[in-house]
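K.L.:
Structure, please.
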Amino acid sequence: MDIIEYRTYCLSFPGVTEGFPFDEQTLVFKVKGKMFSATDVDTFELVNVKCDPVKAIDLRERYSFVIPGYHMNKKHWNSIKMDEAVPDHLLKEWISDSYRLVVDKLPKKTQKELQQL
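P.N.:
Just a heads-up that it's a prediction; the model follows:
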């Protein structure tokens, strides 16, 4: 997956916005103001995704390209090293999981609004 495919996939979810809240290089994807993924637009070296803490550890043990979240809470975030051969279906699964984790923490009313989009 390249950065254009990554961006397109992240934007395919209901209610997603993109922006550069930290600096001019870090592209962040949010749902209702809550971040679920980020990457460096200049290098596309790492993709950060939110992850269930138990699953995060399992993924780090199973895949050499999954590491604790760079500049993130390492309990809840993983970084995927894009310089290795990361299967697209896995990256998409992890992005989807990240989006769902964030949506599940939103108020029920907001969740229903997203379902209608």
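
K.L.:
use CA for all of it now, contacts and neighbours both
P.N.:
Will do.

K.L.:
Quick one: residues contacting Y9.
P.N.:
Contact analysis of Y9 by C-alpha atoms under 8 Å, 6 or more residues apart in numbering lists K92.

K.L.:
Next up, identify which helix or strand it is on.
P.N.:
Using DSSP states H and E, Y9 falls within helix 3-11.

K.L.:
That helix: how far from the chain's middle?
P.N.:
Remark: helix 3-11 is offset 11 Å from the chain centroid, using C-alpha atoms, centre = their mean, to the nearest Å.

K.L.:
One more: stretch 7-25?
P.N.:
Using C-alpha atoms, centre = their mean, the distance between the centre of stretch 7-25 and that of its chain works out at 10 Å.

K.L.:
Next, the distance between the ends of it.
P.N.:
One end of stretch 7-25 sits 14 Å from the other (C-alpha to C-alpha, to the nearest Å).

K.L.:
buried residues in it?
P.N.:
The neighbour-count check on stretch 7-25 (16 or more other C-alpha atoms under 10 Å) flags 7, 10-11, 15-18 as buried.

K.L.:
Next, the structure of the following sequence, for comparison with the previous one:
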Amino acid sequence: MDIEYLRDYCLSKSGTTEDFPFDKNTLVFKVVGKMFALAPLDQWEKGLASINLKANPEYALELRAAYESIQPGFHMNKKHWNTLDIYKGELSPKLIMALIDHSYDMVVKGMTKKKRQELNL
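P.N.:
Predicted coordinates for the structure are as follows:
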């Protein structure tokens, strides 16, 4: 999985935008202004591809126990965010996309009914 594939997948989700709110290296994907994925581009360029994704707290713990490549979110709330070390090769593209979906869904679930209707979900 390369950064362009990941970017295209994230942007295919309803209401998603991309931004660099923190610095010129951290690509952030948001749905209606709320973050659901962060990718440090400088790490991807070095061959150390990773992504931070939101997760249900219980599920986040399960994932960390099941996969060495999933750790508590780097520079994020460790209860709600995981960092996926994609470069290690342990995580399949199918699993990564499912975890992106989960992160997106978690953010959308926390929105008001009106905002969810704006997304046509």
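
K.L.:
what TM-score do we get after superposing?
P.N.:
Remark: TM-score between the superposed chains equals 0.96 [TM-score structural alignment, normalised by the length of the first structure]; 116 aligned residues with a C-alpha RMSD of 0.9 Å.

K.L.:
if we can go back for a sec, tell me the one of the buried residues of stretch 7-25 of the first structure nearest F29 of the first structure?
P.N.:
E18 (4.6 Å; C-alpha to C-alpha).

K.L.:
Report the spatially nearest residue to the closest one, omitting neighbours in sequence.
P.N.:
Nearest non-adjacent residue to E18 of the first structure, counting by C-alpha to C-alpha, 6 or more residues apart in numbering: F29, 4.6 Å away.

K.L.:
check the fit of the helix holding Y9 of the first structure onto the second structure and give the mean distance.
P.N.:
Compared with the second structure after the fit, helix 3-11 of the first structure shows a mean deviation of 0.4 Å (mean C-alpha distance after the TM-score superposition for the first structure).

K.L.:
and whatever helix or strand comes next after that helix, how far from the second structure on average?
P.N.:
Using DSSP H and E, the next helix or strand after helix 3-11 of the first structure towards the C-terminus is strand 16-19. After superposition onto the second structure, strand 16-19 of the first structure sits on average 0.4 Å from its aligned residues (mean C-alpha distance after the TM-score superposition for the first structure).

K.L.:
Mind giving me the packing neighbours of strand 16-19 of the first structure?
P.N.:
Secondary-structure packing of strand 16-19 of the first structure (3 or more C-alpha pairs under 8 Å, 6 or more residues apart in numbering; DSSP states H and E): helix 3-11, strand 26-31.

K.L.:
elements contacting the shortest one?
P.N.:
If I follow you right, that is strand 26-31 of the first structure. strand 16-19, strand 34-40, helix 88-104.

K.L.:
Quick check: which of these has the most neighbours on average?
P.N.:
A comparison of those by mean neighbour count, using mean count of other C-alpha atoms under 10 Å, puts strand 34-40 on top with a mean of 21.

K.L.:
what's the mean distance for whatever helix or strand comes next after it versus the second structure?
P.N.:
From strand 34-40 of the first structure onward toward the C-terminus, using DSSP H and E, the following helix or strand is strand 46-50. With mean C-alpha distance after the TM-score superposition for the first structure, strand 46-50 of the first structure departs from the second structure by a mean of 0.5 Å once superposed.
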